[in-house]
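**Student:** generate coordinates for the sequence data below:
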Amino acid sequence: MEANTQNLAHQAPFPSDRWWVAGFGWELKDQPLARTLLDVPLVLFRTPDGQVAALEDRCCHKELPLSLGAIEPRGLRCGYHGLLFDCQGTCVEIPGQEAIPAKARVRSYELRERDQVLWLWHGSTPDSRPDSEPPAYPFHTDPAFRFGGDMVHYDAPYQLVHDNLLDLSHLGYVHVHTIGGNPGLHMNAQMKVTQDGEVVKVVRHMPGSEAPPTYAQAWPFRGRIDRWQEIEFHLSHLRIWTGAVDEGDAPLDDPQRGGFHMRGFHGVTPETHASCHYFWTISTNPKSNVEEVTRIVVDQTARTFLEDKEIVESQWRNQQRFGFRPQMDIHVDAGPNRARRVIRQLVG
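**Tutor:** Sure, this is the predicted structure:
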């Protein structure tokens, strides 16, 4: 166990000068939200006029977490002595004292909201500023889709979650009652792995499949189906497009193919080197019974992610128990291994 702890202590820093997922817009209501991201304890909040902000979760006076304070029109008020901080971390009021020292401030972080996703800029220096807008995710606003989502906390390193999402061959074994299907079909799926810069893409086709439970409940398939899985790895998040058409109805490489679609957004953000946050949504295109089908897809997707959590956390505990031994690779590891190489290159 000691060797494992030392290994974690000497890991490279997280890739910087880029946007990471911090949560979802609907999480910011009338109370501040404490969340550690990339080893930084933060408080996230939304002012009454709709502005989102992220500050270091520490008052500069007596170091009470600012997340224990209260949101006001001008910012966030500390719950100990009432110092009021604006969205840039500057103290704008000290109750009972007119003069405000110049050092009365806390560090602020760039936080932006786009398509209901909260994005945090993780800079290499305190002065680093965004050089781009956060990524768009149109399936949260596309009228043809309905979506839902949540956050799952993992007591495991973030790259183990990447491994899990980039290798969907496990569906037939782990998700038998939802999106699984025949294990042999998953393990023998036609697979193509490509890379464009930092983006890794895994495409898997499974023609002539039996519809798994979630698919059968959500779409009126006539019989056997042709399934696809397209996984796109970006450092801060993955986009997974899965679905199916009736067997023979459309080529699986046709970008305009119809049928049943599930568009998954997967923001995987380190909390520490040994834990992470997994922010997910699933968007789908109901053909009928819109509310009921959306509920089925979202609820069963949530179930699969809890199944994945059990697998990944058990895997991590076993790695700690046995020590970091060399692992053998099999054919389904091509995508995860590419993603790991990308991260190694980014952190130097």
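**Student:** going by C-alpha atoms from here, please, whenever you check contacts or count neighbours.
**Tutor:** Noted.
**Student:** now do the strands in the stretch 151-300 of the chain.
**Tutor:** 190-196, 199-209, 225-233, 237-246, 260-272, 275-284 (DSSP state E, counting those that start in this stretch).
**Student:** this one next, for a side-by-side:
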Amino acid sequence: MAFILRRLAFYIIAIFVAITFNFLIPRMMPGDPVDALFAAAGGRIPPEQLDAYKEMLGFVDGPLWVQYLQYLKSILTFDLGPTIMMFPVQVTELLQRTVPWTIALSGTATLISVVVGCFIGLYASYNRGGFVDRFYPVFWQFMASMPQAVTSLFIFFIFAMTLKWFPLGYGADPDLDPAFTWEYIRSILHHAVLPMVTLFVAMLATWIFTMRNAMVNVLGEDYITMAKAKGLSARRIMTHYAARNAILPVVTAVSMALGFAVAGQIFVETVFNYPGIGQMMFKSVGARDYPMMQACFLLLVLFVLAANFIADVLYVLLDPRLRK
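**Tutor:** The predicted structure is shown next:
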């Protein structure tokens, strides 16, 4: 319990630091959307109208510490203000629309790639020198070395534009009413195939190599030799003895991947026009929508920190040494 409390205190401090940087960085950039509007109008907007725009969009003038306290209050009350690009829609309302799509897509792709990659790495490590050990890691490493944007465009061009097997965009058919029906669920699954395959291809090699390398180290331990001397089956040694101890570095990698998978979906969601937080972040940067940008960046940091905290808790459950 002491270990968990120490880690929890660390993550609370990390969240506070992230919030501070998230507040300062946009304010270090020159101008704001209202200034951009003023420049686009050729400087012909009256000063009082410009001040009214700033007040309406939540750009508060005053000392930096006053703005910081106002920003902390907005986070604690979940009142992040209106978006610039879709005014007067609130930022929290847009996040409620986009976050579930991103979590469902990245979470499913990550879990599938973890299960498949760990099984391949497990089998390859226990059959070193075989076909799987020689071919699969090299092939998937080649696939993973391609930039995600290139992989997305390649898959999009072949399967969506050329073969027309899958739709060109959206999370579901826009002609269907959102409802818990098989037709709408099937539409969601159909639209998610290509972005999910892209994420799967990008992440699979990581799990193959992580599990294989961890297993190779564990298989050289004395307790594995003792298990073989006892005459235990290869399957039991591989699953109950080796894999259980080799899974610790995989837990860390999975927790980090779950956090960064959300951040890495900007290219994928933009290419496939998928209605997630990655696409929303890309649009907000282009529109200089500071409230939306700040909310997206802060949400990504919270995803990463939460995933790492879960990994710390799982470490305590999996490693008895930490419980002492």
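**Student:** TM between them?
**Tutor:** Their TM-score after superposition, calculated using TM-score structural alignment, normalised by the length of structure 2, is reported as 0.26; 156 aligned residues with a Cα RMSD of 7.3 Å.
**Student:** can I get the strands of the stretch 151-300 of structure 1 in TSV including distance to Glu2 of structure 1 and mean neighbour count?
**Tutor:** Output for those, formatted as TSV (distance: least, Cα to Cα, whole Å; neighbours: other Cα atoms under 10 Å):
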stretch	distance to Glu2 of structure 1	mean neighbour count
strand 190-196	37	14
strand 199-209	34	20
strand 225-233	32	22
strand 237-246	31	22
strand 260-272	18	23
strand 275-284	18	24
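**Student:** in stretch 311-324 of structure 1, which residues are buried?
**Tutor:** For stretch 311-324 of structure 1, burial by neighbour count (16 or more other Cα atoms under 10 Å) applies to 312-313, 320.
**Student:** just the ones of these in helices?
**Tutor:** Members of these lying in helices (criterion: DSSP state H): 312-313, 320.
**Student:** circling back: with distance to Pro41 of structure 1 added, can I get the strands of the stretch 151-300 of structure 1 in CSV?
**Tutor:** Output for those, formatted as CSV (distance: least, Cα to Cα, whole Å):
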stretch, distance to Pro41 of structure 1
strand 190-196, 33
strand 199-209, 29
strand 225-233, 26
strand 237-246, 21
strand 260-272, 9
strand 275-284, 13
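**Student:** element containing the residue positioned nearest the centre of structure 2?
**Tutor:** Within structure 2, the residue whose C-alpha comes closest to the C-alpha centroid is Val262; the distance, by Cα atoms, centre = their mean, is 1.6 Å. Here Val262 of structure 2 sits within helix 243-263, counting by DSSP states H and E.
**Student:** what does that helix contact?
**Tutor:** With contacts defined as Cα atoms under 8 Å, 6 or more residues apart in numbering, helix 243-263 of structure 2 is touched by 102-103, 106-107, 110, 114, 122, 207, 210-211, 214-215, 218, 277-278, 300-301, 303-308, 310-311, 314-315, 318.
**Student:** quote the end-to-end distance of stretch 147-161 of structure 1.
**Tutor:** Stretch 147-161 of structure 1 stretches 22 Å from its first residue to its last (Cα to Cα, to the nearest Å).
**Student:** what's in contact with that stretch?
**Tutor:** In contact with stretch 147-161 of structure 1 (Cα under 8 Å, 6+ apart) are residues 23, 140, 268-270, 272-284, 294, 298, 302, 305-306, 309, 312-313, 316, 340.
**Student:** all strands for structure 2, in order.
**Tutor:** Counting by DSSP state E, one finds no strands in structure 2.
**Student:** distance check, the residue nearest to the centre of structure 2 against Met143 of structure 2.
**Tutor:** For Val262 of structure 2, the distance to Met143 of structure 2 - Cα to Cα - is 20 Å.
**Student:** same deal with Leu258 of structure 2?
**Tutor:** Here the criterion is Cα to Cα. By it, Leu258 of structure 2 lies 20 Å from Met143 of structure 2.
**Student:** how about Ala149 of structure 2?
**Tutor:** Ala149 of structure 2 is 13 Å from Met143 of structure 2, by Cα to Cα.
**Student:** can you tell which of the strands of the stretch 151-300 of structure 1 is closest to Glu56 of structure 1?
**Tutor:** Nearest to Glu56 of structure 1, of all the strands of the stretch 151-300 of structure 1, is strand 260-272, at 14.4 Å by Cα to Cα.
**Student:** show me what that closest one is packed up against.
**Tutor:** Judged by 3 or more Cα pairs under 8 Å, 6 or more residues apart in numbering; DSSP states H and E, strand 260-272 of structure 1 is in contact with strand 18-24, strand 33-37, helix 158-166, strand 237-246, strand 275-284.
**Student:** in a markdown table: the ones you listed, plus distance to Leu44 of structure 1.
**Tutor:** Putting those into a markdown table (distance: least, Cα to Cα, whole Å) gives the following:
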| stretch | distance to Leu44 of structure 1 |
| --- | --- |
| strand 18-24 | 9 |
| strand 33-37 | 5 |
| helix 158-166 | 21 |
| strand 237-246 | 20 |
| strand 275-284 | 15 |
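**Student:** and of these, who's closest to Leu8 of structure 1?
**Tutor:** strand 275-284 (11.1 Å).
**Student:** and for the closest one, what's in contact with it?
**Tutor:** 21, 23-24, 139-140, 145-158, 260-271, 294, 297-298, 301.
**Student:** Thr225 of structure 2: neighbour count?
**Tutor:** When neighbours are defined as other Cα atoms under 10 Å, Thr225 of structure 2 has 12 of them.
**Student:** now swap in Phe147 of structure 1 and tell me
**Tutor:** Phe147 of structure 1: 20 neighbours (other Cα under 10 Å).
**Student:** check for me that it belongs to a helix.
**Tutor:** No: in this structure, Phe147 of structure 1 is strand, not part of a helix, as judged by DSSP: H, G, I helix; E, B strand; the rest coil.
**Student:** please tell me how far it sits from Asn4 of structure 1.
**Tutor:** Taking Cα to Cα, one finds Phe147 of structure 1 at 39 Å from Asn4 of structure 1.
**Student:** and for Cys91 of structure 1?
**Tutor:** Between Cys91 of structure 1 and Asn4 of structure 1 the computed distance is 42 Å (Cα to Cα).
**Student:** with Gln159 of structure 1 instead?
**Tutor:** Distance, Gln159 of structure 1 to Asn4 of structure 1, by Cα to Cα: 16 Å.
**Student:** neighbour count: these two, which is higher?
**Tutor:** More neighbours surround Gln159 than the other of Gln159 of structure 1 and Asn4, with 20 against 14 (other Cα under 10 Å).
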